[in-house]
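[1] from the sequence below, what's the structure:
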Amino acid sequence: MFEEASEVFDNMFKSSFPLTFIVFIPAVLILVSPLPAEAAHEFTVYRMQQYDLQGQPYGTRNAILNTEARTVEAEVLSRRCVIMRLADFSYDKYQKALRQSAGAVVIILPKNMSAMPQDIVQQFMELEPEMLATETIIPVYFAMEDDELLSIYTQTLTSSSSQGSLSAAEVLLHTATANGFQMVTSGAQSKAISDWAITSLEVSDDMRTILLMDDSFSWQSSPFCFSWLSYGADSNGSGVSMLLELARLFSKLYTYKRTHAGFNLLFFLSGGGKFNYQGTKRWLEDNLDHTDSSLLQDNVAFVLCLDTLGNGDSLHLHVSKPPKEGSPQYYLLKELETVVSSQYPEVKFSMIHKKINLADDMLAWEHERFGIRRLPAFTLSHLPSHRLAQRSSIMDVRSVSQSSRHGAGEPPAGPHVDVKKLSRNTKVVAEALARVIYNLTEKGAPGDLQIFTEQMQVQEEHLSAVVDWLTAQPRAAQLVDKDSSVVSTLEYHLAHYLKDVKRHYVKADKRDPEFVFYDQLKQTMNAYRVKPAIFDLLLAVCIAAYLGMMYLAIQVSHFSHSK
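    Model (predicted):
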């Protein structure tokens, strides 16, 4: 076979040399031209949140990507996929991509988040709310760093950076000869999720009640920027862990009639809190507006909301209205002060008064939902302000061991949970609540009296296990439906200690929805190694020029032979 082919080419060379160039050279060009694009890498990307809240759109509005990769160092970003590492991220660079109508933005997260410098982490946490509040047409993704993705970024960075220092001809030649990457998502365009139900859990009684609240399924006052990365360790995995531990402790006290106090404790894990506390709002409406008899009507001593309690050496009781002297909420304030000063002097305790601003689109704290309905409520947190970035950041993850990456006493980057401090704060709340419901102050009990000791003490291992479990899975409201393992596991834990666990479902009004969620928040992206489009154009020009030259050569040869 090969001998026959060689004879054909030999005869071609001998018979007609110009014809050989016309046939053979294009064949060589075709053979050495780039092969069809092949997939260089396939990886998972997490799209920025997309939802509507009270008619206002938030987050990115697009989910489709099929464009060439560039880094922000390139001069022209229009219709390009801009990839950048978190270490190099800045709001100016992000805005540059938006201003130039980039096709998409992909931010690469490092393998070890706790190894990030504190200033970079803090900067990004402060920018997340701005990114989310801005309606963005182009898709914005996060991707976890791996060796191949980092190699793609490095090659793209080299190509993008070199173009700025070259002449126009050099840029054209470099563009034509360099390899590029075509970024393509496999998912469809995002669409609204119909009939999505936000789930809450309630354990109710019918006596005078102290209501313990926890924003369990979304974790902070404004949604995380990227829902699939919303692990919420401190905000508010710590609050859920504390509530479950309090349920365990007080269920033991309330098992026996002689230790059953005159107050009942109602535990409520509310859903949709990060969407202006929709679960709490609907639950209050159902109990106050749509029923003749309710455990909330003239029956609530106070409501204590637990939010972000896994770190710090301070505790703040956030109130919308200072409690009146002699009221149950006043006694709780005093007992918190007593327990902290007598048993934990290293902790700084204070009450922070902030009036409810009904003009704001988002309420500051969950207790304000109760304050609007004239129910006495407050929020306990180690954060002095609701505006702090720790309450709404994807950096809020369970920290790794400090010994491997950090020096002695140096905390890991970003918010994290210190289980010892979470355990201490849980004991402060448990002791203060017990002193209120058993009226120990009027009975002359000393401030250093400890109720929860020995077999009744706070279990640090239990708190740690719950935080580890919670932070092992994303818990944004769009991901936690009625069949979610998060809901069923929390329901199981509550039912283990308490009776009559009920589920509450909240669906948006179809005519005027308070909230709308969208899908396609997690997708697969392919990076294809390709030649740029201009390469095909230059190749076509070269072939046309070659054929023209061959045509002229044949004409000249024919003319000379005719003479």
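[2] from here on, just use CA atoms for contacts and neighbour counts.
    Will do.
[3] excluding chain neighbours, give the residue nearest to V171 in space.
    Spatial nearest neighbour of V171, excluding adjacent residues (C-alpha to C-alpha, 6 or more residues apart in numbering): Q163 at 5.7 Å.
[4] isn't that neighbour up against L173?
    No - with contact defined as C-alpha atoms under 8 Å, Q163 and L173 do not form a contacting pair (10.4 Å).
[5] show me which of those two is the more surrounded one.
    Comparing Q163 with L173 by other C-alpha atoms under 10 Å, the one with more neighbours is Q163, at 18 against 14.
[6] still on that earlier bit, next up, the contacts around the residue nearest to V171.
    A74, E75, V171, H174 (C-alpha atoms under 8 Å, 6 or more residues apart in numbering).
[7] Proceed likewise with the subsequent sequence, for comparison:
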Amino acid sequence: MAKPQGSVLEPLYSSAIILLVIVTACVELCDAVTVVDVYRLVQYDLAGVPFGSRLAALNHHAGSSLFSASATAGAAADLSRTVLILPVRELNLTFIKEYIGQTKPLGGLLLLLPPIFNPLNTDSRGESYSAKDNIKEVLTELDQLLIHANIPYPVYFGFEDDHVNTVLADVKKNDAAGQPATATTGGYKLVVVAREPKKIASPTISNIQGWLPGLKADGDSNQLPTIAVVASYDTFGAAPALSVGSDSSGSGVVALLEIARLFSILYSNPKTRGSYNLLFALTSGGPYNYNGTNKWLRSLDQRVRETIDYSICLNSIGSISNELWIHVSKPPDNVYIKQIFEGFSSVSEEMGIKVGLKHKKINISNPRVAWEHEQFSRQRVTAATLSELSVAPDFLESTGGLSDSRHFVNEASISRSVKLVAESLARHIYGQEGKSIDIFADDSSLSINPSYIRSWLQFLSATPRVAPFLSKNDPLITALKKVYVFFAIYARPLKT
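    All right, here's what the predicted structure looks like:
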């Protein structure tokens, strides 16, 4: 099967949660075995060039340092038969960069993440804000280092806990004494029994769309203008099984679902149904050049696509920052862009937040798509991206990596973004631009629901969403489709 049009990333390799067996080999042969969960580094090809970890199986003794205590100070140890256990909070990124860049031999690498970055951990106590931010910066840089390297040995991620920390303390003690683990002296051996990774030949691209028809006097809603609200739901990061992307793209998905809920209430009553159709799209392939968005747009009936007045794409809107940006491809003086920006600016001023405008012209000769709205622009559809990011991220950057966890996303910020988008769209739909009205007022039937936002954010923050590992019948896909059904948002069939 051919790759989706515009693809820049070749199929990934299967990478599931694997069990790491730690074997304690005592001199008296009183072995003890412990099993812990670990997660493999991603493996993929880009334009035929291999990236990530190229091996999965592991069977070597544990070590704790890049350097040998028994050699001269600072001398590199022979680690070709050693699995290094390195806590991220103690990581020296400079040494790791040099070691990987020089392709030095290593039996394997186990990186221990603080518990706060475990998607199943909802308790952030025990870590100060500054400590969390510092570790997040390290993880962000580490994520980018690992996914852009070709590493010829197994690399795994695990989480700190009391037992693992006890094992690591023993390994450090032995290394410091110049007594590393061997088959004769004992120590700890790390074993992963894994089959050779297989390439995913034809990854699935599942786009999920819903349709709220507007009200027209003659009953033909197909002749009405359409506004599209779009968010990419999938992720990419160094460890696919940990790529939950709470902010990117979880916050955008949560905001879209709440906006859809609010307008489904308005449109359920003919007296308050607007004269615009509303199209809600959750797209796949966001990290991969927004391939899913491209496929979805090309699959839309041409008559529907031509009715789109404009599209708002939601990307990373969950930070605590009080500043958002509207990114566009058309010049700021374009009449449609001015209309969108002025509508958002009017609402944002009332809310006490700042919204800026960023213009980035599309280079047609460059296949790289930095923002989701650029796929719309290439189809000559007016679109903009709302994001907390002031500049476009690099390829595979800010796509839901190791550091993008629930504890760094602010629910109030998502609610604020929902209010901004929903109010701006409503004033445009009902011809109330420039008027200080509050359609989605607090304590009304149209108020934003913090519990709804919280529940979806928690669900997405515990759900890895790397597209090639999601089937069409994946529980996540099914859950998102059911939301549209529950709110009576119709699934508009795609043209085949």
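[8] okay, the contacts of Q163 of the first structure in CSV with neighbour count next?
    Rendered in CSV, the data for the contacts of Q163 of the first structure read as follows (neighbours: other C-alpha atoms under 10 Å):
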residue, neighbour count
A74, 18
E75, 13
V171, 15
H174, 16
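[9] now, the most widely separated pair of the residues you listed?
    Among the contacts of Q163 of the first structure, the pair separated by the greatest distance (C-alpha to C-alpha) is E75 and H174, at 14.5 Å.
[10] show me what contacts the residue of the second structure most remote from its centre?
    Summary for the second structure: using C-alpha atoms, centre = their mean, the residue whose C-alpha lies farthest from the chain's mean C-alpha position is E28, with a distance of 48.1 Å. Shown in contact with E28 of the second structure (C-alpha under 8 Å, 6+ apart): no residues.
[11] that one and V35 of the second structure, how far apart?
    With distances taken as C-alpha to C-alpha, to the nearest Å, E28 of the second structure is found 22 Å from V35 of the second structure.
[12] what's the answer for Y484 of the second structure, then?
    Taking C-alpha to C-alpha as the measure, Y484 of the second structure and V35 of the second structure are separated by 41 Å.
[13] tell me which of those two has more neighbours.
    Summary of the neighbour comparison: Y484 of the second structure and V35, criterion other C-alpha under 10 Å, with Y484 having more neighbours (22 against 12).
[14] picking that back up, helix/strand/coil for the residue nearest to V171 of the first structure?
    Of the three states, Q163 of the first structure takes helix under DSSP: H, G, I helix; E, B strand; the rest coil.
[15] the second structure: which residue goes with A102 of the first structure?
    Residue correspondence, TM-score structural alignment: A102 of the first structure in this structure matches L106 in the second structure.
[16] compute the number of surrounding residues for that match.
    The number of residues packed near L106 of the second structure is 22, by other C-alpha under 10 Å.
[17] can you check N363 of the second structure too?
    12.
[18] so which strand or helix has it?
    Using DSSP states H and E, N363 of the second structure is not contained in any helix or strand.
[19] from N174 of the second structure, how far out is it?
    Computed as C-alpha to C-alpha, the N363 of the second structure to N174 of the second structure distance reads 57 Å.
[20] try S275 of the second structure
    Going from S275 of the second structure to N174 of the second structure by C-alpha to C-alpha gives 73 Å.
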